[in-house]
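**Student:** here are the coordinates; sequence isn't available:
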């Protein structure tokens, strides 16, 4: 981007417009044929990304807007609330004060302490863990969605265009970036023995569940995994046979057991990365319900249950009732795009309700203080202050835990829509047939065609959504019984 510059990128956009508006400029056609519309849009967005990274922050504009934190009391405020002590000599008082500043001092747990509230400032968050992840996630995701939206509009206006859809790579990078953040969170918890044992337990449990889902996917889910696997194997063997025309290769039906085990291993690793984010979301959800009004309670329930609606739409009995039933409420393309719409709606609900969830997390410091005041005995001032400040210092990690599970399903849903060639209007898409002579024999476009991509991303969406919803439900049940 630095080598091209903003003015060159604008020139490329103008060239692209001229190529569509005119039929006389052969040089313009040569430029747009070499670059393509999607590449030009990507260059523009990369330029915007480089400018916005230093001048604009969505963290301040939206994520932390309207949030308030509880301020830990200072030592002087704690001393003022403590009962009076016996007068001592000035020298002894000075020595005692120095010892208290270095080692701390005891205060009664039932001290009548009233916490002050202050708005959350982005400047303070920059020193916390996972702030860079929150910043880049909030910057990259809207731009990736913008590129995707422009690409979809271009495809709708010019369906005959054969340019490489770069928005797919933006979505894949977004999903990879989300997984990288989840891996960092998992590594953060892996150091503790208790958390490590919990992660291993969930990984083993969901490995077994993933194997069962993969084995029974074609019977209970509308995914067609085996059909896509057979199609991919046949295409790969046909391409290799064409490359080695002198020595033809015998086509052998491969057992998909290795595929099942590989998918189960990947999804079990994914489940370990999603354990604590969904536990955190369940805690936020249960505590946000306590102070919510009836309308917000309805929205909170809707946000929590929308992933289950997406899972239900993948079940074959539901598909049979909606598509092949006596009333025929939906067509098959409409049902397929409805799954994508529900996933997008789930993310929008989380973004809409982010203030209620994140504020319920910040309110945990007040709840912990209230529980402490009901106990007898004493506590060190340092321990009390760190207990109140701890939740605020963990806010960036809580934001990541709140957003990444829904974002991962969101990226998978958009990849399913694009690579599976679904229509936003719920109509049956017409695929342009390319001349086989123009497609390389070992082309990825030939191997990973519409049926293979639809099965892969459908399975990824179902497993990810199922993991998120099931772990959140387990966390909600745990919170209800533990009284959190």
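**Tutor:** On my side now, so go ahead. As the structure is a prediction and not an experimental result, all values here were calculated from the model.
**Student:** For the rest of this, base every contact and every neighbour count on C-alpha atoms.
**Tutor:** Noted.
**Student:** Report back the residue of the protein that's furthest from centre.
**Tutor:** Most distant residue from the mean C-alpha position of the chain: residue 89, 61.0 Å away (Cα atoms, centre = their mean).
**Student:** wait, what's in contact with the nearest residue to residue 150 once chain neighbours are set aside?
**Tutor:** Sequence neighbours aside, residue 41 is the residue nearest to residue 150 in space, at 8.0 Å (criterion: Cα to Cα, 6 or more residues apart in numbering). Contact analysis of residue 41 by Cα atoms under 8 Å, 6 or more residues apart in numbering lists 13, 147, 150.
**Student:** another structure for you, compare them:
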């Protein structure tokens, strides 16, 4: 086809749909405010509710006279700040999360843009794949989807930035060890390559998403009343670890594609079928993690209740503003937490699609594009696509590893160092 082929036409069509339909039909809004999610947030107590627990101010006769005179003239007194005891018997009201609540949250526009853009770009990709399947002689070899990545985090304290730098350095050191592993053990397809800095960056970016997921997983298990739900959460948590084993030859590829078992004349699957299975498992993991996401987000929203409960065990006083802020802040950062949960999944999913497209993979277990042998030292242009394929494959594996590794570190912290 021409330079402006079917991929360009589908892309422009989906861009138009996104601009027209996006404001009215949003996947991001549906995931947080639909009946499927059923998220409940806690409302902060009003000043009137807190004044019931506030002791009356002690004033002399002159101050009382001034207050009565001000009230008579309709002039408000004070700045509205007063103190209440920390251990008051306070019950928080609850309400379902609505769209009107979400639009006021921090990073809501970024969250909505990322998820809606990812959804429409995925539709663009599959439409291009369908066209290539129906008309293989007219299909283009170009990658027919928009690649989306998330790499931003704003820390409000120097300690958070320090943690990101430390974790990035740790992943950098580990990546340097991984890249010298023999190809017969770990499928990198890279030989000796300078990808350590890239791996360190990915590890740093996945630090806070992993720690946040670990905290939500810990809280979900801690207050779960169903053993079945606990098992489902455990499956979702270890799923990224299972994905990482798909790149370790002695554990998965060799037993499935090379070994011939008793009473069998051939291996369980071919190399091409193994590649397709790996892609399907990544898709299944992403969908499963989306399915259990409401449970994790609800455990985060429940932090408002737990914070107030912990406050009741403390002595002293707290101002009404600080108490209200303690409850409001949890819901205010809901979109930030959701971004930390979803962004790694989107990045892994699109890296796997990039690996499938550049490698000529297929959804039915056969290579759509024959692969040529390429020497690691040959500077021929035909090796460029192969090297790019290897990089995308290794990046997919490394993101799965960093995704699980950061979460495992978070679980270790919650187990041994958390007060709860």
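**Tutor:** Right, received. Where do you want to start? These numbers come from a predicted model, not from an experiment.
**Student:** What does the residue nearest to residue 150 of structure 1 correspond to in structure 2?
**Tutor:** Under the alignment by TM-score structural alignment, residue 41 of structure 1 pairs with residue 10 in structure 2.
**Student:** now residue 209 of structure 1
**Tutor:** So residue 209 of structure 1 corresponds to residue 174, using TM-score structural alignment.
**Student:** Quick one: neighbours of that match, just the number.
**Tutor:** 15 (other Cα atoms under 10 Å).
**Student:** isn't there a helix covering it?
**Tutor:** Yes - assessed by DSSP: H, G, I helix; E, B strand; the rest coil, residue 174 of structure 2 belongs to a helix.
**Student:** how close does residue 244 of structure 2 sit to residue 123 of structure 2?
**Tutor:** 26 Å (Cα to Cα, to the nearest Å).
**Student:** likewise residue 164 of structure 2?
**Tutor:** For residue 164 of structure 2, the distance to residue 123 of structure 2 - Cα to Cα - is 34 Å.
**Student:** These two: who's more crowded?
**Tutor:** residue 164 (20 against 16).
**Student:** what about that one, which SS state?
**Tutor:** helix.
**Student:** That one matches what in structure 1?
**Tutor:** Under TM-score structural alignment, residue 164 of structure 2 pairs with residue 199 in structure 1.
**Student:** now do residue 269 of structure 2
**Tutor:** With TM-score structural alignment as the criterion, residue 269 of structure 2 pairs with residue 330.
**Student:** Can you tell me the element its match falls in?
**Tutor:** In this structure, residue 330 of structure 1 is located outside every helix and strand according to DSSP states H and E.
**Student:** nearest spatial neighbour of the equivalent of residue 218 of structure 2 over in structure 1, skipping sequence neighbours?
**Tutor:** In structure 1, the residue equivalent to residue 218 of structure 2 is residue 286, according to TM-score structural alignment. Spatial nearest neighbour of residue 286 of structure 1, excluding adjacent residues (Cα to Cα, 6+ apart): residue 476 at 6.8 Å.
**Student:** Let me know the distance separating that neighbour from residue 289 of structure 1.
**Tutor:** 12 Å.
**Student:** List the residues that contact residue 39 of structure 2.
**Tutor:** Contacts of residue 39 of structure 2 by Cα under 8 Å, 6+ apart are 32-33, 96-97, 294, 297-298.
**Student:** give me every residue that touches the residue nearest to residue 286 of structure 1.
**Tutor:** 279, 282-283, 286.
**Student:** Of the residues you listed, grab the buried ones for PyMOL.
**Tutor:** Remark: buried members of those, expressed as a PyMOL selection using 16 or more other Cα atoms under 10 Å:
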select buried, resi 279+282+283+286
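**Student:** Need the contacts of residue 476 of structure 1 in TSV (columns: secondary structure and distance to residue 140 of structure 1).
**Tutor:** Formatted as TSV, the contacts of residue 476 of structure 1 follow (DSSP: H, G, I helix; E, B strand; the rest coil; distance: Cα to Cα, whole Å):
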residue	secondary structure	distance to residue 140 of structure 1
279	helix	25
282	helix	26
283	helix	27
286	helix	30
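**Student:** Break down the stretch 151-300 of structure 2 into its helices, ranges please.
**Tutor:** For the stretch 151-300 of structure 2, applying DSSP state H, counting those that start in this stretch gives helices covering 158-178, 196-205, 207-222, 227-245, 253, 271-291, 293-301.
**Student:** which parts of the helix ranked longest in structure 2 are buried?
**Tutor:** Ranked by number of residues, the top helix in structure 2 under DSSP state H is helix 383-416. Residues of helix 383-416 of structure 2 classed as buried: 383, 386-408, 410-411, 414 (neighbour count, 16+ other Cα under 10 Å).
**Student:** for stretch 374-392 of structure 1, same thing?
**Tutor:** 381, 384, 387-389, 391-392.
**Student:** which residue lines up with residue 389 of structure 1 in structure 2?
**Tutor:** Looks like residue 389 of structure 1 aligns to residue 328 there (TM-score structural alignment).
**Student:** In a strand, its match, correct?
**Tutor:** No - counting by three-state DSSP, residue 328 of structure 2 falls outside a strand, being helix.
**Student:** Residue 53 of structure 2: which of the helices of the stretch 151-300 of structure 2 is closest?
**Tutor:** helix 293-301 (25.2 Å; Cα to Cα).
**Student:** name the helices or strands packed onto the closest one?
**Tutor:** Where contact means 3 or more Cα pairs under 8 Å, 6 or more residues apart in numbering; DSSP states H and E, helix 293-301 of structure 2 is packed against strand 40-42, helix 207-222, helix 320-332, helix 334-358.
**Student:** Having no further points to raise, I will conclude here.
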